[in-house]
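Enquirer: Next come a sequence and a model predicted from it.
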Amino acid sequence: MAEEGRQPSMTWLFFSPSGRIGRLPFFLSWLFWFLVGSVFLMQMLKNENEDTALAFWTLALVASGILSTVSIAMLAIKRLHDIGYPGPLALCLFIPVLSPIVFIALCLWPSVKGENEFGSPNDGPGTRSQ
């Protein structure tokens, strides 16, 4: 467990379900994963006639896809905590018809003011209330 008052880390931001994050960090983190996938896809298209390079970039795209899926689920859980809802609702992001609606809602829904059952606003690791 992290120490009280410690600054949030990138590992906490991308891969931990605890705490809360606001709208901007949620959107920027999602945008980061979108750009990573886009770079790998661009490299695949650029190297479509070279078997070795295509295999490498395809593997990189698949790996980033797995990492980004896990990360976006953790980000959605923290964002749901920030608006006062339980984390399991993040599963709605995996329902094809609902996912764009849920994503837009998570980007636009304002944070709960003050502390809630998931901690204080913009909590990092170790600052979650018990």
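Expert: Noted; the coordinates are in hand.
Enquirer: Could you use CA atoms for every contact and neighbour count after this?
Expert: OK.
Enquirer: Might you calculate how far the lengthiest helix in the chain sits from the centre of the chain?
Expert: Longest helix in the chain, counting residues (DSSP state H): helix 51-82. Distance of helix 51-82 from the chain centroid (C-alpha atoms, centre = their mean, to the nearest Å) equals 9 Å.
Enquirer: need the next SSE after that helix, C-terminal direction.
Expert: Sequence-wise, the next helix or strand downstream of helix 51-82 (DSSP states H and E) is helix 99-108.
Enquirer: so what does that following helix touch, helix or strand wise?
Expert: Under the contact criterion of 3 or more C-alpha pairs under 8 Å, 6 or more residues apart in numbering; DSSP states H and E, helix 99-108 touches helix 23-46, helix 51-82.
Enquirer: let's bring in a second one:
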Amino acid sequence: MADRPQLLWLFFGVSGRVSRAAYFLGGLLVAIAQAFPLYRFTLVMEGTPESALWSTVFMVVFLASLWSNVALAVKRLHDLGKTGLAAVVLFVPVISIVAFLVLCLFPGQQGPNRYGQRTNAPAR
């Protein structure tokens, strides 16, 4: 099991590189984290305190997950030897789907690059 600093780096840090598998699995975990409070919200009656609670939980998770998706994409782009600024395309409808597929399918650079010595690690 990864320790807390590694998980914080994976989901919130923007330095270093991540592999295709780490990007995909991290993105999947973020999507599940978003889906759970949304699912719970749909199960309760509208206008109740429980509805307000799940709505608030969803908004907090959604905002945190936005940053997590950007951080994962930036590190994945670094693994490809590209600047993290290209992560902006994840916010463009339709293009974001293509960008996600590219980040999941194209292999990263072998060996060190200007963004880190190895994949799945922060830059040192």
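Expert: Everything's here; your move. Here the structure is a predicted model, which means the values were calculated and not measured.
Enquirer: Fetch the TM-score of the aligned pair.
Expert: Once superposed, the chains reach a TM-score of 0.91 (TM-score structural alignment, normalised by the length of structure 2), with 121 aligned residues with a C-alpha RMSD of 1.6 Å.
Enquirer: Read off where the longest helix of structure 1 ends up in structure 2.
Expert: In the comparison with structure 2, helix 51-82 of structure 1 aligns to the range 48-79 (TM-score structural alignment).
Enquirer: buried stuff in the matching stretch?
Expert: Neighbour-count burial for stretch 48-79 of structure 2, with 16 or more other C-alpha atoms under 10 Å as criterion, is recorded at 51, 54-55, 57-58, 61-62, 65, 68-79.
Enquirer: ok, back up a step: can you redo the helices and strands packed on helix 99-108 of structure 1 as TSV with distance to T11 of structure 1?
Expert: Converted to TSV, those look like this (distance: least, C-alpha to C-alpha, whole Å):
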stretch	distance to T11 of structure 1
helix 23-46	12
helix 51-82	10
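Enquirer: Tell me which of those helices sits nearest to C107 of structure 1.
Expert: helix 23-46 (5.2 Å; C-alpha to C-alpha).
Enquirer: The closest one vs structure 2, average offset?
Expert: Once fitted to structure 2, helix 23-46 of structure 1 is off its aligned match by 0.8 Å on average (mean C-alpha distance after the TM-score superposition for structure 1).
Enquirer: how far apart are stretch 63-79 of structure 2 and its match in structure 1?
Expert: Mean for stretch 63-79 of structure 2 is 0.4 Å (mean C-alpha distance after the TM-score superposition for structure 1).
Enquirer: and for that stretch, what are the contacting residues?
Expert: Applying C-alpha atoms under 8 Å, 6 or more residues apart in numbering, the contact partners of stretch 63-79 of structure 2 are 10-20, 23, 26-27, 30, 34, 83-87, 90, 103, 108-109, 113, 115, 119.
Enquirer: What's the ChimeraX syntax to select whichever of those are buried?
Expert: Only the buried entries of these go into this ChimeraX selection, using 16+ other C-alpha under 10 Å:
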select :10,11,12,13,14,15,16,17,18,19,20,23,26,27,30,34,84,87,90,103,108,113,115,119
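Enquirer: if I pick the closest residue to W57 of structure 1 other than its chain neighbours, what's in contact with it?
Expert: Nearest in space to W57 of structure 1, with sequence neighbours left out and distances taken as C-alpha to C-alpha, 6 or more residues apart in numbering, is M44 at 5.5 Å. Listed by C-alpha under 8 Å, 6+ apart, the contact set of M44 of structure 1 reads 53-54, 57-58.
Enquirer: before we move on, what about G13 of structure 2?
Expert: Counting by C-alpha under 8 Å, 6+ apart, G13 of structure 2 has contacts A71.
Enquirer: counterpart of it in structure 1?
Expert: Checking TM-score structural alignment: G13 of structure 2 goes with S16.
Enquirer: same thing with Y39 of structure 2?
Expert: Using TM-score structural alignment, Y39 of structure 2 sits opposite M42 in structure 1.
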